[in-house]
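In: heads up, no residue letters with this:
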């Protein structure tokens, strides 16, 4: 039904836009939509207490993927944007439903670590759309000062497009060699006598087809970014998103039980074959609303109030292939049929930011209060087990199930007061902050509240006008999580965890190129289902496993390296291990699951002088060997994915036309995209298969 509706709405919207643009052709002819050459440099960032701070002055590792790079690669998911940043890997799942990610070996929490415009925690249990985003920012490491209870993997911030002084009208169509067909409309205007009103609207929808046969579906996005300059001192911003995606989700593959301390792994199955039933839909809908007010009290102080709500509901048929024969592939498929899950984040923040000068020292001060309430309904689940073959899957008939009435409900509350001072004098920036946090957890059988104060200390030294050195120490807090379904302490929450991070590095700019290098160490408690070392899971308990240490080196560079040549590159070496164990000494010295020692990426684009408007590109993305469980009883091999691309910019009847083609996984390599994570049942980690070679095409006409 939704697909048929979109099929009527999208063409109508495109025709209306074309008509409107034709009526305004004189005014819009001179619009410059794309730069001739790529820069791919990070300007000011919009995340945490570093909002509107030049990336070079942020004393943490931060990567920015801008709109031009997203367009060059036709990035259609968060992973496809994040593949350009070192240390990023998939966790547990493949690519068919949504992106479950880890950074530096640490899981990125789907309900707290993904932010809209630096504030609202959006729920990443659906493919978060990129068509209405100007850039994706990745602030790696501990973010507790500003964001409260979040894992130290980092913050992924999605910055929306807004209306500028130049009108924007663009229509776009994309497809691939699987038969997908998605159309989009992007319109931005300023209104009013002085241009005090701004509106940027994106409408996207269409049919999705997957490289996995019979795993298609549909999606839509309706988004608006509005602003109103009420007075010369008062600015209001409103962002709204309505997102939906309904696709068939590919099955994950459960590892077999260990034999003599080793987990036998299957050979990688054909990624084009659907192991799950063709009725195993992942049907999710999300709505995000964010309102922000910035009021300049005087020339030095601004009062900000921000409120938002993120809501997601989903029905899911999640499959796990298990107990299979390594030679024949014959085994069983466990299908968890869940309906009526929903998640609601309600976020409120108010802060006062300003500048005072004491002698030769300038203080940029921030005083704030933030609270986020997460309401979560787990829905109702029935499990169905059927015979299936891992290598030659069969069609599976759908059978009716009766759902139980019980719907477990959880509430978590995260509140915090914080203060932050960035003191500048001479060539130094000294930064210090404190956050007093309160974390509460409500469940029908459990309720508790915890309090903690955590510090942030950092320094930046301007070695030259183009080069900064920095060092910092941060503490953060994260939710300890609750025991998953099937454990003996099912739904029991764990205590909040305190994480610590040390980082030092250098950031520099040289003739159009930005480069960064950092040394870091993160220490954190490790929670998970205890690896009891037996074939039985009857006594599995979710608990504190021990302490982990993540120590690494990261380098990155982005920008123009020569006339007509641009690159975006990054690499990370990570030494991660359990340093303490609560109940199982076998963990000490082991590497956490799904944590590659080396990750690296390189994307290069060349604009051809012989063919004006044509740019050719190539990318290589390496993920190293990963352990599949905390006991290190098996590991998956590393892999390199190679991509090729081309984009051509020309004029069509006086309008800007962009044609883009990308081939992902050119060599059609088979690889394991995900190898479990340290917070799931370590006796039965989940593996996910990477996607095969895929050709993507798009055309964008700007009026």
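Out: Thanks, I have it. Note that the coordinates shown come from a computational prediction; the quantities given were computed from them, not determined experimentally.
In: alpha carbons only for contacts and neighbour counts from here, please
Out: Noted.
In: Name the residues of the top strand by length along the chain that are buried.
Out: Identified as the longest strand of the chain according to DSSP state E is strand 330-358. By neighbour count on 16 or more other Cα atoms under 10 Å, the buried set for strand 330-358 is 330-339, 341-355.
In: And it, what does it pack against?
Out: Helices and strands touching strand 330-358, by 3 or more Cα pairs under 8 Å, 6 or more residues apart in numbering; DSSP states H and E, are strand 120-121, strand 301-322, strand 361-377, strand 380-389.
In: out of these, deepest packed?
Out: Compared across these, strand 120-121 shows the largest average neighbour count, a mean of 28 (mean count of other Cα atoms under 10 Å).
In: Give me the packing partners of it, helices and strands only.
Out: strand 301-322, strand 330-358.
In: ranges for the helices of the stretch 101-250 of the chain?
Out: 144-147 (DSSP state H, counting those that start in this stretch).
In: Does residue 70 lie in a helix or a strand, and which?
Out: Here residue 70 sits within helix 67-73, counting by DSSP states H and E.
In: Tell me the helices and strands packed up against that helix.
Out: Here helix 67-73 touches strand 133-140, strand 639-652, going by 3+ Cα pairs under 8 Å, 6+ apart.
In: Next, the contact list for residue 608, please.
Out: 564, 614-616 (Cα atoms under 8 Å, 6 or more residues apart in numbering).
In: Mind doing that once more with 6 Å?
Out: Applying Cα atoms under 6 Å, 6 or more residues apart in numbering, we find residue 608 in contact with 614-615.
In: Second structure for comparison follows:
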């Protein structure tokens, strides 16, 4: 049986189980109720219903942008609501959030120990795109902690029409992190100790308490510290954070304030290899080199990335009358890169099938500031027998980037920037040559290089009549991008762009167990400024438009949920075109990337002791251009992907789980005439937990082996010609005490 057929068989078997659940496994959905501490705050939900999804990896309810807290059966989109259990269970100490995101069939990871990279429906994303309680842009691309996260809500496909303006908009979808808050009727003091990799030690505290009349005030403190060597040779990870969530529930208002600090430093985390270099770095082979053992390290001495992040989010909801309420969502973050010594663009150029590589080195300091505010009203009214749920919101996002540099005199009348050095080596021998041109202390800055201002207004109306509901939405945003001279800090130019993004959706529920839906959604990012060495350098390209059409069916019965969807996505693209007689190419917005997909998911308790979560996705892609890439598949997107996670609870104390992740083959390009292929692979994670008491303290021990078969593999990265070095087998041992 081929890997493709194996992935299909596994997922179809899982779906079959959903339709043939034994009576002993029945878990009536009618028996699940929201707890009194569930409150909508504009775009997000601060807590999930306490008993909804308890003991499972995914749950039935989650935040859906402006639509608030919704059951997955009631929204015209593919959504996945990932529980705190999944976040904890698949926390390997280095990539907790991407590991948990794999619970969504739409998601594939292309992560490393440096970066939280992943994709939704073939569109690359990272931690820049995470929202926290509905507020975007709080973190940088580097690895994020997960100890403050209660739930992850994933919307698949363009979603700007239902969540509003955001910096670094992704057409693939939306990921919202709901923070932990104090629980009603329960004081929490939890201590967790972990050891993983080659001795990285971690400890975390989670403390929560409610107080005041009717427990209207709540405070939750989460703190974590991890230090030591990872499973990769000579790689060291240092990360620590503390976060506080304070909430208040009044008679006519709810307020939630989340704030904290994190520090992360990764020494020696190189995993990215590019195959589209030019000149000296051009790839000469016809196939990829065989992947090396995942524990091998290809970092040069001194390679690191160090980031400190301060962030805060405020959500407030004020009841106006019985039918109307106003809401505020606001946040601010400051990311300071105090140590950034990497290969250029964090990659090594592969040169040949023997595995030789090289690249220039980069040394910069950076700071990223992001501020966001959103104001809106939400109301319900009837027109005849039609119920209208209307949201009107306006928002603004300010994003400022600061970078350092090393100047080296005047070149052709402009300030030149010296390369930090160069590196060379091979997969067999590691890094064999390093040249460094100046010390890191010589890097100046950071100096402001760009400022982007987003302004948006959104209107949605959900009309309900009988068994059907219709979503109508429109979002308008405008963007002003100001560039600054990297040497002097002076403003050089400001360009403006604007766009409209309509969203339509329909849900029809012939029975309570069956939901049929369809949607059309669009998304726009800011227009881009043409880079240097082009005939139209400095020109502003129109925002790239993305359109999705999707139809699907969702089914739920006896505690089992299943879904099937078909979708098509088109995205405008820019490219370089060289016209006869021109010394440089011209960058134009020309052509499209087309993706057609099918997605299947299933989750729930299929037997008294068995819980299952699984799914698969198939993507067929095509580039439509006037270049040599016309008709070729889009770089880095796997044709098939599948995931199956099963948990067996032997008794109240002992449980075990298994997760298999399959990624199909993906094309990458050395150039338009040389297509390479990242091979398919399967990884297997295996773990167990044991609950007991130490004295009178409830204690849970856990042991998990990630990539237990120690598979050697390459990962692809959508829209990039990368092969990412797969991670090795790693063991994580944990002990959690609920004091």
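Out: Cool, got the structure. Just so you know, these numbers come straight off a predicted model, no measurement behind them.
In: how about the helices and strands packed on strand 120-121 of structure 1 in TSV, adding distance to residue 182 of structure 1?
Out: TSV is the format used below for these (distance: least, Cα to Cα, whole Å):
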stretch	distance to residue 182 of structure 1
strand 301-322	22
strand 330-358	27
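In: Neighbours of residue 19 of structure 2, how many?
Out: 16 (other Cα atoms under 10 Å).
In: An error on my part: the question was meant for residue 468 of structure 2.
Out: Neighbours of residue 468 of structure 2 (other Cα under 10 Å): 16.
In: which one in structure 1 is aligned with it?
Out: With TM-score structural alignment as the criterion, residue 468 of structure 2 lines up with residue 428 in structure 1.
In: circling back to that earlier point, out of the helices and strands packed on strand 120-121 of structure 1, which gets nearest to residue 488 of structure 1?
Out: Each of those was scored for nearness to residue 488 of structure 1 using Cα to Cα, and the closest is strand 330-358 (18.9 Å).
In: Compute the inter-axis angle for the closest one and strand 301-322.
Out: Put simply, strand 330-358 of structure 1 runs at 170 degrees to strand 301-322, going by axes from the mean of the first three to the mean of the last three Cα atoms, to 10 degrees.
In: what's around residue 637 of structure 1, how many residues?
Out: 12.
In: Return the residues in contact with it.
Out: Counting by Cα under 6 Å, 6+ apart, the residues that residue 637 of structure 1 touches are residue 625.
In: all strands for the stretch 451-600 of structure 2, in order.
Out: Using DSSP state E, counting those that start in this stretch, the strands assigned to the stretch 451-600 of structure 2 run over residues 468-484, 491-511, 514-524, 545-557, 560-577, 586-607.
In: by contact count, what packs against the fourth one?
Out: For strand 545-557 of structure 2, the contact count by 3 or more Cα pairs under 6 Å, 6 or more residues apart in numbering; DSSP states H and E identifies strand 514-524, strand 560-577 as packing neighbours.
In: do the longest one as well
Out: In terms of contacts (3+ Cα pairs under 6 Å, 6+ apart), strand 586-607 of structure 2 is packed against strand 560-577, strand 610-624.
In: what's the mean deviation for that strand versus structure 1?
Out: Superposed on structure 1, strand 586-607 of structure 2 shows a mean distance to its aligned partners of 1.9 Å (mean Cα distance after the TM-score superposition for structure 1).
In: And residue 618 of structure 1, what's its match in structure 2?
Out: Aligned partner of residue 618 of structure 1 by TM-score structural alignment: residue 658.
In: Please determine how far its match is located from residue 595 of structure 2.
Out: 31 Å (Cα to Cα, to the nearest Å).
In: do residue 578 of structure 2 as well
Out: 27 Å.
In: more neighbours, those two?
Out: residue 595 (22 against 13).
In: Next, the contact list for that one, please.
Out: Here residue 595 of structure 2 is in contact with 568-569, 620-621 (Cα under 6 Å, 6+ apart).
In: try 8 Å this time
Out: Going by Cα under 8 Å, 6+ apart, the list of residues near residue 595 of structure 2 reads 568-570, 619-622.
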